[in-house]
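In: What follows is a protein structure lacking sequence information:
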């Protein structure tokens, strides 16, 4: 199966091309504010270098969030457009599960964390065998509240773990472990493993139902609620 996987849920843009159980290529770039203009360029470069055309692909996959509202929206919209043009199926997966996938076969609980701003984190708790399995639903909370839910040793990974390292250490003590710096960025290749599992189980998503998972309402939605209580 030729699969293109895209993640834009953080300031890191990641695109992976997998063929059956082989990583044919991956493009990872810290894009920040230039995301919209550069994402399709990343896709074109990766496919061109691999000698693959969009019509040759068997499917697409995308990280649905949580994460940057703009980033997740751009990634989902891009995959919708590509899948519609190529008439190929699509699957979506949790951005936090993808990040947890950087630490397969960990004997400890893996806690991926993104900085959600407003003194909160997007966070989850996973058992990471070959494919990460959630131990609880992904959430957005103040980091101290999230840490109260984690029992026993855990590995913390992601930009949120880096930002709140001192708090995690003071809260968890000897039960706190931190992933090395080279795995703190989410990678589309880890998402491709989740995607392949979803395709195998037949869990494709109709394009009309492929939507971001923000967990918390956007600023625009909050403003609307305040205007119309």
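Out: Structure's in. What do you need? Just so it is clear, the model here is predicted, and its values are computed rather than measured. Residues are numbered from 1 along each chain as shown.
In: Every contact and neighbour count from this point should use C-alpha atoms.
Out: Noted.
In: do you know how far the residue nearest the centre of the chain is from residue 70?
Out: Residue closest to the average C-alpha location in the chain (CA atoms, centre = their mean): residue 95, at 2.1 Å. The gap separating residue 95 from residue 70 is 14 Å, by CA to CA, to the nearest Å.
In: would you say residue 150 is within a strand?
Out: No: applying DSSP: H, G, I helix; E, B strand; the rest coil, one finds residue 150 to be coil, outside a strand.
In: next up, a second structure to put side by side with the first:
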């Protein structure tokens, strides 16, 4: 048996899953903002208790490594690293956008494209381009929607967009080839990819593993005078 625990905190959803030989056996998700820090570990424990597993039954820990929310990724990766180190388990990092796009493969026509997107505020998104089988054609990177970054793919054929930036993207991407599918980041997709990576021996170095933020985290300096507040 190959049992993987997967974590995805790329967006507001706190998502954990268990996969046995790559097949989803359990999923728990909280669709609430700002709960990763307090709810992630209890969710892991609750899911494993419900399915009758203990940490000793696991073969690896997988985590969505980004892009996505700075705070969410930091908490998810730190938790995954801590569990992997404490229980001497391999750690597997999975691209958040590749995992998001995994959920659309069954709906995609041959010779079409899949573009998973994560909202990065204003008119920016994090996006990747996959073929209809889920192979990455353009790696995850920041994009500005009003600059119409996906025109070359929309001109070639159908493009399936998925993620929490869809509503924003609909205002800019006007094309008969643009198809918007429901779907959000989930540990279910992370576990599928992680199982494949584990089979190829693609595991991370726990000591040096870090989230892939894509953009530098910036702290804005307050304009208020602290002496007057």
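Out: Everything's here; your move. Just so it is clear, the model here is predicted, and its values are computed rather than measured.
In: and the residue nearest to the centre of the first structure, what is it in contact with?
Out: 7, 9, 63, 64, 65, 66, 67, 186, 191 (CA atoms under 8 Å, 6 or more residues apart in numbering).
In: Narrow the residues you listed to those in helices?
Out: Judged by DSSP state H, the subset of these located in helices is residue 191.
In: Between which two of the contacts of residue 95 of the first structure is the distance greatest?
Out: Based on CA to CA, the longest span within the contacts of residue 95 of the first structure runs between 67 and 191 and measures 14.6 Å.
In: So between these two, which is more surrounded?
Out: residue 191 (32 against 28; other CA atoms under 10 Å).
In: The residue nearest to the more buried one when sequence neighbours are not counted and residue 194 of the first structure: what is the separation?
Out: Take residue 191 of the first structure and drop its neighbours on the chain: the residue closest to it by CA to CA, 6 or more residues apart in numbering is residue 98, 4.8 Å away. Shown here: residue 98 of the first structure relative to residue 194 of the first structure, a distance of 7 Å by CA to CA.
In: Quickly list what's touching both of these two.
Out: residue 132.
In: okay, those two: which has more neighbours?
Out: residue 98 (27 against 24).
In: Superposed on the second structure, what's the mean shift for the helix or strand encompassing the more buried one?
Out: Assigned by DSSP states H and E, residue 98 of the first structure falls within helix 95-100. Helix 95-100 of the first structure, aligned to the second structure and superposed, deviates on average by 0.4 Å (mean CA distance after the TM-score superposition for the first structure).
In: Give the full set of residues in contact with residue 101 of the second structure.
Out: By CA under 8 Å, 6+ apart, the contact set of residue 101 of the second structure is 114, 115, 116, 130, 134, 162.
In: Mind listing what's buried along stretch 161-178 of the first structure?
Out: For stretch 161-178 of the first structure, the neighbour count (16 or more other CA atoms under 10 Å) marks 161, 162, 164, 165, 168, 172, 176, 177, 178 as buried.
In: residue ranges of the strands in the second structure, please?
Out: For the second structure, the strands defined by DSSP state E occupy 3-8, 13-20, 23-31, 60-66, 91-95, 113-119, 124-131, 136-144, 159-163, 178-181.
In: Dump those strands into TSV; add distance to residue 75 of the second structure as well.
Out: Putting these into TSV (distance: least, CA to CA, whole Å) gives the following:
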stretch	distance to residue 75 of the second structure
strand 3-8	10
strand 13-20	10
strand 23-31	15
strand 60-66	10
strand 91-95	14
strand 113-119	18
strand 124-131	19
strand 136-144	20
strand 159-163	21
strand 178-181	28
